[in-house]
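Asker: Whatever this is, show me its structure:
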Amino acid sequence: MTENSEKKRPETIITSHVNSDFDSVASMLAAQKLYTDSVVIFPGSQEKNIRDFFISSMSYLFNMAPPENIDFSSVTTLVLVDTRQKKRIPAVADLLNRNDVEIHIYDHHPRQSLSLHQLAEKKQIEETKHKNGSNFQKEDVETNQNKLLEKKQEKDNKLQNNNNFQQEEIEGSFELCDSTGATVTILTKLLRKKNIAITPEEATVMALGIYEDTGSFTYTSTTEDDFREAAFLLSCGASISTISDLISKEIKSDQITWLNALLNEITCHRINGYDIHLSTISSPTYVQDLAAIVQKLMKIEELDVFFAVVLMENKISIVARSRIEEADVGQILSFLNGGGHPYAASATITDKTLAQVEQELLDSIEKTVHGREIVLELMSSPPIIIDSMMTCKKASRVMTRYNINSLLLSEDNRNNVTGFITRQIIEKAIYHKLDHLPVKEYMNTDFAVISTDARIPEIQNKIIEGKQRILPVMRDNEVIGVITRTDLLNFLVSDDKKKQASAPGMARAVKHAKKRNILPFINERLSPDIIELLRDIGRAGDEMGLDLFVVGGFVRDLMLYRKSDDIDIVVEGDGIAFAKHLAVMKQGRCNTHREFCTAVVILPCGFKIDVASSRLEYYKAPAALPTVEMSSIKLDLFRRDFTINTLAIRLNQEGFGTLIDFFGGQRDIKDKSIRIIHNLSFVEDPTRVFRAIKFANRFNFTIGKLTSNLIKNAIRIDFFKNLSGLRVFSELKQILEEENPISAIELLNEYHLDKVIHPGLILDSSVISLMESVKKALAWHDLLYLDIQYARWAVYFMVMIRRCPVKVIDEICNKFRLPPRQKNMVLRDRIRADDRLYLLEKSLPCKNSGLYHILSIFKTEQILYMIATAKKEEARKAISFYYTQLKDVTPLIRGKDLLTMGIKPGPAYRDIMQKVLDARLDGLVDTLEDELEYVNMINQNRYPH
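Answerer: Below you'll find the predicted structure:
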């Protein structure tokens, strides 16, 4: 028998990359079920647990053969799973050059491509090479020219070598690729659609591939499909216990040594605005499960990007992990003939030193990591620019108003910035009594600017090296924003996740926003009608070229699983113009308020949408009403009261459902904490103190320690003295309208805010205890399902002031500017209610008519007040009986009936009606006939015809 006749002659071969992981093994198994009569070439693995499991448990599932036992001349189809790179499939490399072989590729790794920066560099080098080459042919080149050419050639060769992966990527005649967490997810989905049966053993192997490559569904690359197909495999009988035994990789004692070695050698490289961590170590022996050690290190140190470069025996292994999409480790290691996906990758390198590999890796990172649009993140916009002829005194006021330390100056318009001036210069000018002179006299005219595509090194150089406190950002010859020294410093220390900015002022407004897509969240919690309305709003914004956000309470309540019908839209631009456009689009109406740059769109169904231009508010004095100016979404959110109210969701079609968080609102919602945005918040608007208490009560949150201290500070310094009583009453009324305001009232007492309302207000434990009775009375009333509107706040308020002298109550009412009707309700009518309650508790009437006459003069608020404050249960029951059984009793007889009976109209009618009502209340009459007979009896005894 010849050698050739002993070999297998398959038409289809299935294989994957060298150093296989569970995903590639699982994918080969799944592909084998799709391609019957195929032969699998197992490329081998360095991971011990994979090798052991494959040899001892899985080999029988495969129709497998080593390359030396295959006659490749019969092969017509090559199936590649979990890879598309030539250098990672050496066993079948010869098949790639044959035109008679179809190549089918199943992969979850994205195709690699050169960045624009790399393409431009390559083009520049090629042009230089061509120019130098032609000169070389025409001239007798001197030694220095040869050196220049060699240098350019070396750079060109380096770029070419680094980019060889592009030429090494295989083009398939059929490709099924998707950005899933694992390749086997793609193949399992196909098996399910084709109704191909999967045994429990096969399901276990395939599920193992999904679990490993998604980090048990914790990696950023995990997709919805990974969850779905894993669930399908479990339904096929996949063994979770087997998967758990293989996936949970506990660090062994010998591996702890290597973990410590990696930890000790960590270095941080700041590249294009990101912290890239790298450890380089060497080992005389092979390090088992290096990937597991790297994963453990990532968790310990909370790193975003990490590369472990390990010299083992005569090879260098690189294992990379990334949690951010900007650092695609798969693409980075492709330059070093490695591979993987954006969040996990590896490479093996021979014939190079550690120093060489480390430098090449850093070069690859530098070229591959996509730099953020740092400038747009850092800058404050719109810029505050003043006329250079403004006096130093007025300029100082502008700085104080906006809480900034530098100002741009212009002579004619915002585009022609002529210089800048700092607070220090202004203060010195004022100190020297030069406050009347224009700032032009002392401005700094030697300044640099940057474009929107500038990187951190350039920004650092111009601000720090150039000692420039404020850096204008230019786009199309227009200043669109500024970056300050504080902005830069905040960015440079942002890697310390435990630090929180504590200084007040605008610096907090330019912290980097945390962004994440919460569209699934939106689809789960909002009704289809609201979602479609939000999408329509976004489309309307796109039509006008405006950026739109839904903000504030709507987003907060969405995150808290609370229903909210108030939609507040912020427009980066002309909000009024947008509101008018939206009203036309939705066939609604629009009411505008130009003074505050706001509008209300009223839809045909009556639903209201509040629209505002993004705006900045500043306060001319503590407790004053704010002055409004146009601004950006960052500064618009900065003007708000608490971090939990600063969340925004983008509504434009591009990025719809993206949550934007500049100030840690998500964190504070999770921590159940009320925190202000900057330390002067209560100075600018003391009513925020009441709002802090309201939100803490409503959501069962606690008030943060710093915020609590600042509340006490505001009360101690008495920033409330300039606050109008009307504004205090508005906030207090909102608190009392809450479903259960008692804990809020306790906080009012704890912070001594009762004295802000009035020094004579008595809000002690006995009053707060009565509030519980009010709560029960209101709950009792609401359970009656009566369609009666009443003022909840008034019932609590009457209890709150019941121990105060009449004079104090009168002063409180006047301070709050209560309308006469409300003042009478809480003062005159409340006193009468106390008097009548005293009578009832002393002696209850014998008849219903007597009870009715005592209580009928009161409205619902006083009735509930009396129920809440009654000391005797008999009196409380009598009042409840009146409200539910007697209050709405009326006679059936009418004036025309009396006229028919021959009774002349006059005062007698009222007396008769009252007697009939008393008879009905006391059960003496029931029907209209009873009432007519009763009137006849009265008429015979007292009234002549």
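Asker: from here on, contacts and neighbour counts on C-alpha atoms
Answerer: Fine.
Asker: burial count for A868?
Answerer: 22 (other Cα atoms under 10 Å).
Asker: Touching, it and A777? I think so.
Answerer: Yes - A868 is within contact range of A777, at 5.7 Å (criterion: Cα atoms under 8 Å).
Asker: Tell me where the stretch 151-300 of the chain has strands.
Answerer: 174-177, 267-271, 274-283 (DSSP state E, counting those that start in this stretch).
Asker: Switch those strands over to JSON lines; also include mean neighbour count.
Answerer: Listed next are these as JSON lines, based on neighbours: other Cα atoms under 10 Å:
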{"stretch": "strand 174-177", "mean neighbour count": "15"}
{"stretch": "strand 267-271", "mean neighbour count": "15"}
{"stretch": "strand 274-283", "mean neighbour count": "19"}
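Asker: in the stretch 51-200 of the chain, which spans are helices?
Answerer: Secondary structure of the stretch 51-200 of the chain (DSSP state H, counting those that start in this stretch): helices at 116-138, 143-162, 164-168, 183-193, 200-213.
Asker: and the angle from the longest one to helix 143-162?
Answerer: What that stands for is helix 116-138. With axes from the mean of the first three to the mean of the last three Cα atoms, to 10 degrees applied, the angle from helix 116-138 to helix 143-162 works out at 140 degrees.
Asker: one more, for comparison:
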Amino acid sequence: MQIITTHLNADFDALASCMAAKKLYPEAVVVLPGSMEKKVKLFFESFKPFEVKKLKEIDLDEVKTLIIVDTRSRQRIGEVAQLLKKPIKVHLYDHHPKGEDDIKADFEITEQIGALASLFTEIFRKKNITITPLEATLMCLGIYEETGYLLFPSTTERDVLAVAYLLKKGANLNIVSQFLKEELSRQEVSLLNELLNSLQEHLINGIRINIGHAVKEEPQDISHIAHKVMDIVDTDALFLLIEMEDKILIIGRSNTPQVDVGLILSEFGGGGHWAAGSATLKEQPVNLLIDELVKVIKQNIKPEKVARDLMTTPVISIQWDKPIKEVEKIMTKYGINAMPVIKDNKYIGIITRGVVEKAIFHGLKQSRVGDFATTDAYTAEEDTPIWEIEKNMVELNQRFVPILKDDEVVGVITRTDILRNLYEELIKKLKISQPAETEESKKNVAKLIKEFFSQEIYEILITAGKLAEEMGYGAYLVGGSVRDLLMRRPSPDIDIVVEGDGIAFANELAKKIDGKVTPHPRFATAKILKEIKKNGEIQSFHIDIATARTEYYESPASLPKVETSSIKKDLYRRDFTINALAVKLNLKDFGLLIDFFGGQRDIKEKKIKVLHNLSFVEDPTRAIRAIRFSEKLEFKISKHTENLIKLAVKMNIFEKLKGPRLYEEIILLLKETLPHQSIKRLADYGLLRVFHPSLDEKKLLSDLAKAYETVQGIEILFLREKYRKELIYLMVILWNLKENERHEFLQKICVPENIKKEVIENISLAEKALQNLPSEEFPAEIYKLLNNLNLETIILMMIYAKEQQKKAISLYLTKLKEIKPLLRGEDLKNLGIPPGPAYKKIFDEILKEKLHGSLLSKEEEIEFAKKFVK
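Answerer: From the prediction side, this is the model:
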């Protein structure tokens, strides 16, 4: 015999789940351990969806299987629990979190979802089980009641999809509305007022808990009263204690997973899930019960975030005996407005920019910083709850809080950190939905990582996260790969930043993934080469590992000075907001998206925006990068960023550029975008003249457009070989310049010497070849002229060739280029021809004949060789 049961005082979700279980176990008998809620009983008596028996009607010795739905608590199934002492099989279906008195089952399906009826609906769809409109209506009742019409925070996407499916199957929303309507009687209105007047708020670890108490003479379902109170009162969680005859009913509701109502009420013999629950106790003094309830709540509510989670580390600090003028210099260099003052590595106070500037104004720049430090400022420890820090910062009007450990500064929290945290909490609390494409509401992209990275890369990122935990580091996926991930684009770049020793981390990671490390100690970076076998071929890719760094520029356009820092400072040194994103890899927070500067918003709005106003002054090459990203991603450069580019040009910042950065950016621009459009953008900002004043914008843009069309046509029709199209476009830019101007241009953009030599030679060869190129009637001469030129040079010729010359080049690329003698030296040897200079002469003559359309087979070549030798 099989029995289906549920929890005491069955609600609609319990009743629907019993009905659903009955469809999965047709031979089973439904036995309720107690009564139903009033409106549930009314529905059951009105529609009789299935038969229910009492426990006393069952021969317990005949029971072989017990199917329990909508609870896993032994205490909540009443007298049915005695069956658990017998040697029977237990099947369990539930959506509540685990507890200490959980029933051990032989088979179970338990998932945290808004309503168990939703889980059964998914099972019906999967197994293709037919349901009637009445059954669909009961399932809908269960889902709507349990999720508060899909408005409770515990509601999931699966609940919504389940309702949609049930509506397709004929669920009647008129019936649902009729039985879930919550019109209050006069007695219920009186009870509501009594509860509202009795409410007392308790602030526990920054969470607002309201506890109310009332007396009700007649036992009755009052869960809907709790919903009314929650609608009226602005609170994070609510507990109502209702005295009824000889018992006390506790009803709990929560708006935040930090307050797990089911877990808290399980301490009183009740249960539920994090958003809702209840417990029934024997009569006792209410005041003592409230005290015990508050005590249990305190034990179960831990701060969601502590200082350690928000603080920036390492910290830039200043020795107490340094002069004020040095503090001002450091603050300007690192772009900070406050810093801790230390003495013998121990914290003694805070100095702010406002104090420093006033001291300098009063002629005190040589005074010791310790004399002007605020020594009574509020400080916190690593485990201090964020809500406590926030409260003190507001009350004390303090914008900067040092985090101490044994009197040493281990981190700092700023007003910006607190504001960002408050914003994220507001998003979470109000369930503000963001576009699914960016997953902003969840701030976690673990699913995207698994979906858009290869299995090999995904496993490496998991391994990196585990290693970071072992080494006590923070590890982050950063930069373009995160941007591309949010845009649903596969990315070839894997860049990991480590809050710790990046080279040590790279060495350990390489051991775990069987890769080869190339360290760069000067920059605290390393590159791992990893080879994998795929489709029978060996493929390789690189993983760049870097220590989290901050940087400052000693003068405009100079190379930056780099120092170890935090992930926040590391992201701040980057070019644009869309590239200043990170994803945490540590397993505890794997997939957590870090966005300090609004990169997600700018990706959504397709906008290129710098992080700060001196960005182009510090690194002018970012202007070219802005155009590259704008063209490549089809994003718009923000108006403010455009103004900053024009300002950098006006200030002649580009004149101070040194090193290969400019060349690298121009090559990437030509390689990754439509060259004529990108160069047009450079010209619009006045950047083209910066490279060389003799460049003719109109002629150049026309040539580049022609070059792009030529390259596209050749790729489609002729070429399978790889070539550097970016070098072709660079040569087009130089084509109309004089010899000395070409050298000046290449010198200006800091082209490496080997590339410079190659480009100049290629242009010269192309010019000469075009002067001597015969028509297509002379294939041997065409072959002889072009065969010793590289592809880039030949394609450059095609761009500037006349119509007849283009035909000759096309003939070479499509036919002549691939013509070779079929005969080999071994064949000539077999003909009795001794090895020597004659071989080359024979092969040259054979090639000449083949170029004219003769000698179509190897046999013909052999005969020709014999005659030629004679």
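Asker: picking that back up, could I get the strands of the stretch 151-300 of structure 1 in CSV, plus columns for distance to R469 of structure 1?
Answerer: Output for those, formatted as CSV (distance: least, Cα to Cα, whole Å):
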stretch, distance to R469 of structure 1
strand 174-177, 50
strand 267-271, 23
strand 274-283, 24
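Asker: which SSE is the residue mapped onto D383 of structure 2 from structure 1 in?
Answerer: Using TM-score structural alignment, the equivalent of D383 of structure 2 in structure 1 is D453. Assigned by DSSP states H and E, D453 of structure 1 falls within no helix or strand.
Asker: State the number of residues packed around D453 of structure 1.
Answerer: 15.
Asker: dump the residue contacts of the closest residue to it other than its chain neighbours.
Answerer: Sequence neighbours aside, E373 is the residue nearest to D453 of structure 1 in space, at 6.4 Å (criterion: Cα to Cα, 6 or more residues apart in numbering). By Cα atoms under 8 Å, 6 or more residues apart in numbering, the residues touching E373 of structure 1 are T452, D453, A454, R455.
Asker: burial measure for H117 of structure 1, as a count.
Answerer: Applying other Cα under 10 Å, I find that H117 of structure 1 has 12 neighbouring residues.
Asker: same thing with D547 of structure 1?
Answerer: 17.
Asker: Same question for P819 of structure 1.
Answerer: 11.
Asker: Help me confirm that the match of D383 of structure 2 comes into contact with E377.
Answerer: No - the criterion here is Cα under 8 Å, and D453 of structure 1 misses it with E377 at 11.2 Å.
Asker: what's stretch 10-17 of structure 2 in contact with?
Answerer: Contacts of stretch 10-17 of structure 2 (Cα under 8 Å, 6+ apart): 6-7, 32, 34-37, 40, 69-70, 115-117, 120, 135, 138-139, 141-143, 145-146.
Asker: Buried members of these into ChimeraX, please.
Answerer: The following ChimeraX command selects only the buried members of the contacts of stretch 10-17 of structure 2, with burial defined by 16 or more other Cα atoms under 10 Å:
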select :6,7,32,34,36,37,40,69,70,115,116,117,120,135,138,139,141,142,143,145,146
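Asker: Now which residue in structure 2 aligns to the residue nearest to D453 of structure 1?
Answerer: Using TM-score structural alignment, E373 of structure 1 sits opposite K305 in structure 2.
Asker: measure that match to E388 of structure 2 for me?
Answerer: 11 Å (Cα to Cα, to the nearest Å).
Asker: Same question for F453 of structure 2.
Answerer: Using Cα to Cα, F453 of structure 2 is found at 40 Å from E388 of structure 2.
Asker: neighbour count winner among these two?
Answerer: Neighbours per residue (other Cα under 10 Å) separate F453 of structure 2 from E388, with F453 holding more: 18 against 15.
Asker: All set, thanks.
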